[in-house]
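[1] Turn this into a structure:
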Amino acid sequence: MELSEVTGDRLVQILATLANPHRMRILAALAGGEDYVSRLAREMGISRALLQVHLRKLEAAGLVTSRLVLSEDGKAMKYYDIEPFSLHLTPEALAAAALSLTADQSQGDRK
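    Presented below is the predicted three-dimensional model:
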């Protein structure tokens, strides 16, 4: 995903998702390659439930993908990996993205 391919609404979603320190740490941990929920939770020192909340938000924003794998002992393991993206924010890029904001998104700060 490139910034030029992202609508204003999508950019707001991505930036809001990245504004959380846990999510930034999750992306940093996944930068080394895919990992499954239990091991990632242990490495990050947070509960699996909290990790899964953040992973769902990252997945909804299109920043990570997931897949289920059955282990040899029959356990379902959910693996996550980073979806390649590049966001180079400039005033011009933000101005272009702002043109495609929907009314709901552009009113978001006023609520």
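
[2] contacts and neighbour counts: CA atoms only from here.
    OK.

[3] got the contact list for Arg48?
    Arg48 makes contact with Val37, Ser38, Ala41 under the criterion CA atoms under 8 Å, 6 or more residues apart in numbering.

[4] With Leu89 instead?
    Leu3.

[5] May I see the buried residues of the host helix or strand of Ile26?
    Using DSSP states H and E, Ile26 maps to helix 21-30. Residues His22, Arg23, Ile26, Leu27, Ala29, Leu30 are the ones in helix 21-30 that count as buried (16 or more other CA atoms under 10 Å).

[6] one more, for comparison:
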Amino acid sequence: MLGVAMKTSPPTGDELVLVLATLANPHRMRVVGVLAAGGRAYVSQLARELGISRALLQVHLKKLEAAGLVSAQLEISPEGKAMKFYEVTPFAVHLTPASIAAAIPTLTGKGADG
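    Below you'll find the model as predicted:
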């Protein structure tokens, strides 16, 4: 959904709100940190490493994926089990007062809480 990860132009106001709101949660920050440090991982592996339930992790992964900060790929193990692997999508948001001011005209009010 969010093009911040792939685009070279500054994020729109709505994209900026979405990214900041998504990263405002400590669990989601930890997910990004673990994936950035260790590469791709599947849900059970991530849940163990983070010390949270798979159900809670799935909620956070969905939000991270919707914001374009992680991507997922479904793979079949040699045993025939479906495993969803996640990895960080390279992204950068340069946050300054000027970048925030530039994003203001593009706000639609449909951001993370609108």
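
[7] Tell me how the two chains score on TM-score.
    Scored against TM-score structural alignment, normalised by the length of the first structure, the superposed chains reach a TM-score of 0.90; 107 aligned residues with a CA RMSD of 1.7 Å.

[8] on that earlier part again, which other helices and strands contact the helix holding Ile26 of the first structure?
    Applying 3 or more CA pairs under 8 Å, 6 or more residues apart in numbering; DSSP states H and E, one finds that helix 21-30 of the first structure contacts helix 37-44, helix 48-60, strand 76-82.

[9] so where is the shortest one in the second structure?
    Put plainly, it is strand 76-82 of the first structure. Using TM-score structural alignment, strand 76-82 of the first structure corresponds to residues 82-88 of the second structure.

[10] how big's the offset between that stretch and the first structure?
    Taken over the aligned residues, the distance from stretch 82-88 of the second structure to the first structure averages 0.3 Å (mean CA distance after the TM-score superposition for the first structure).

[11] Out of the helices and strands packed on helix 21-30 of the first structure, which is closest to Ala103 of the first structure?
    helix 48-60 (20.8 Å; CA to CA).

[12] After alignment, which residue of the first structure pairs with Leu61 of the second structure?
    Using TM-score structural alignment, Leu61 of the second structure pairs with Leu55 in the first structure.

[13] show me the contacts for its match.
    Counting by CA under 8 Å, 6+ apart, Leu55 of the first structure has contacts Arg23, Ile26, Val64.

[14] His94 of the second structure versus the nearest residue to Leu57 of the second structure once chain neighbours are set aside, what's the distance?
    Distances taken as CA to CA, 6 or more residues apart in numbering place Ala47 nearest to Leu57 of the second structure, at 6.4 Å, with adjacent residues excluded. From Ala47 of the second structure over to His94 of the second structure the distance is 30 Å, taken as CA to CA, to the nearest Å.
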